[in-house]
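Peer 1: My questions are about this predicted structure, shown below with the sequence.
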Amino acid sequence: ALQHRDRGCRFPGCALPFGQGHHIRHWAHGGPTTLSNLALLCRRHHRAVHEEGYQVERQADGDLRFRRPDGRPLPQVPPPAAVPSDPVNALRAAHDAQGLHVHARTAMPGWLGDRLDVVYAIDVLHPLARPGIEEAATQPCTAG
């Protein structure tokens, strides 16, 4: 029943399809062995909870909340994106629908050996570059 409900490790970001039953409230502290007090954790994450200080608690709505050893919550990880059964043809169809035609020269650079315009490159790659960078970029390099 636990495997059927959890379908693998419940630790955020873990995709292992198997695991061990973990008592959310430990049985030695009076925690019952019931589905509402169990969560499936893979061996690595089960050990992290017991030996490394990670914590897990069940919320009122039934969801699990995991915390780091310092008490900060671990964020929920979105499920992986769905992948089509034939990704190559799905990508080609999406490109065709957008009028994008990929061919042998699509990824060829248009660079003809021109000198790099450092100021322009920094402006494009980092639009929040601090003022005065233009002067520093145009000065000759004096390093070694």
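Peer 2: Thanks, I have the structure now. Numbering: from 1, shown residues only.

Peer 1: When you work out contacts or count neighbours from here on, use the C-alpha atoms and nothing else.
Peer 2: OK.

Peer 1: Residue 23: neighbouring residues, count only.
Peer 2: For residue 23, the count of nearby residues is 21 (other Cα atoms under 10 Å).

Peer 1: Next one: the nearest residue to it once chain neighbours are set aside from residue 2, what distance?
Peer 2: Among residues not flanking residue 23 along the chain, residue 38 sits closest, at 4.8 Å (Cα to Cα, 6 or more residues apart in numbering). Counting by Cα to Cα, to the nearest Å, the separation of residue 38 from residue 2 is 8 Å.

Peer 1: between the two, who's got more neighbours?
Peer 2: More crowded of residue 38 and residue 2, by other Cα under 10 Å: residue 38, with 20 against 16.

Peer 1: which residues touch the more buried one?
Peer 2: 2, 21, 22, 23, 24 (Cα atoms under 8 Å, 6 or more residues apart in numbering).

Peer 1: possible to save those residues as TSV with secondary structure and distance to residue 89?
Peer 2: Shown next, in TSV, are the contacts of residue 38 (DSSP: H, G, I helix; E, B strand; the rest coil; distance: Cα to Cα, whole Å):
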residue	secondary structure	distance to residue 89
2	helix	38
21	strand	41
22	strand	43
23	strand	46
24	coil	46
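
Peer 1: before we go on, here's another structure to hold up against the first:
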Amino acid sequence: MDVYETIKNIRASCDIYAEPNLVATIIDENYFMGTNNIGEIEGYGITKEDSYEEKFMKILKEENIFINFGMLAFIPMINECDIYSVNDETIKLTQEEFEENSDEKEVFFGIMIEKNSANYIIGTIDLCNCKVESSFRPIENTNSNLYKKLEEIINERIIS
């Protein structure tokens, strides 16, 4: 994965579901969320002249970073998941999939890129990161309908 081109690609089309300057969030080693305003972060060797993507890459050398690809809303009773991204979709989930992945609130989905690498994990973060317990939650690759659909959406937007 070309991380620089991927974040550039995401920012170019994310305004449907997220503010482009808030599309990435720092994730600590315990998966708790840090700031999501990459543009205003200081340190990490960042200069005023750096583009968003350059700042992102400098921070990635020392921190895990989550890139938001869209939002999930789970609908109880009918076991569906609405996916809001560049394209909106609804998928049917089994009862087991629904119980494993649903949340009573909306969540962002995307990838957490591991620091100083191009390795990533598909998962979700809390929609509001203002709570102390807000965190990244990996989604297990169990060949579920949800995982397959999220992987498909993500793969379409990652630049190799």
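Peer 2: Perfect, thanks for sending it. Please read these numbers as outputs of a predicted model, since none were measured by experiment.

Peer 1: where does the TM-score land?
Peer 2: TM-score for the superposed chains, counting by TM-score structural alignment, normalised by the length of the first structure: 0.23, backed by 61 aligned residues with a Cα RMSD of 4.9 Å.

Peer 1: how close does the residue nearest to residue 23 of the first structure get to residue 49 of the first structure?
Peer 2: Relative to residue 49 of the first structure, residue 38 of the first structure is positioned 13 Å away (Cα to Cα).

Peer 1: about what we covered before: and for residue 38 and residue 2 of the first structure, which residues touch both?
Peer 2: residue 21.

Peer 1: Report all helices and strands that the helix or strand encompassing residue 154 of the second structure contacts.
Peer 2: Using DSSP states H and E, residue 154 of the second structure sits within helix 145-157. Counting contacts by 3 or more Cα pairs under 8 Å, 6 or more residues apart in numbering; DSSP states H and E, helix 145-157 of the second structure is packed against helix 3-13, strand 89-92, strand 107-113.

Peer 1: Among these, which comes closest to residue 64 of the second structure?
Peer 2: strand 107-113 (5.6 Å; Cα to Cα).

Peer 1: Show me what the closest one is packed up against.
Peer 2: So strand 107-113 of the second structure, by 3+ Cα pairs under 8 Å, 6+ apart, packs with strand 64-75, strand 120-126, helix 145-157.

Peer 1: Okay, angle between the helix holding residue 154 of the second structure and strand 120-126 too, please.
Peer 2: Per axes from the mean of the first three to the mean of the last three Cα atoms, to 10 degrees, the angle that helix 145-157 of the second structure makes with strand 120-126 is 110 degrees.

Peer 1: Could you check the angle helix 145-157 of the second structure makes with helix 3-13?
Peer 2: Per the same axes, to 10 degrees, the angle that helix 145-157 of the second structure makes with helix 3-13 is 100 degrees.

Peer 1: So which bits of helix 145-157 of the second structure are buried?
Peer 2: Across helix 145-157 of the second structure, burial judged by 16 or more other Cα atoms under 10 Å covers 146, 147, 149, 150, 153, 154, 157.

Peer 1: check contacts around the last one.
Peer 2: Remark: with contacts taken as Cα under 8 Å, 6+ apart, residue 157 of the second structure is in contact with 6, 9, 10.

Peer 1: got the contact list for residue 22 of the first structure?
Peer 2: Taking Cα under 8 Å, 6+ apart, we find residue 22 of the first structure in contact with 38, 39, 40, 41, 46.
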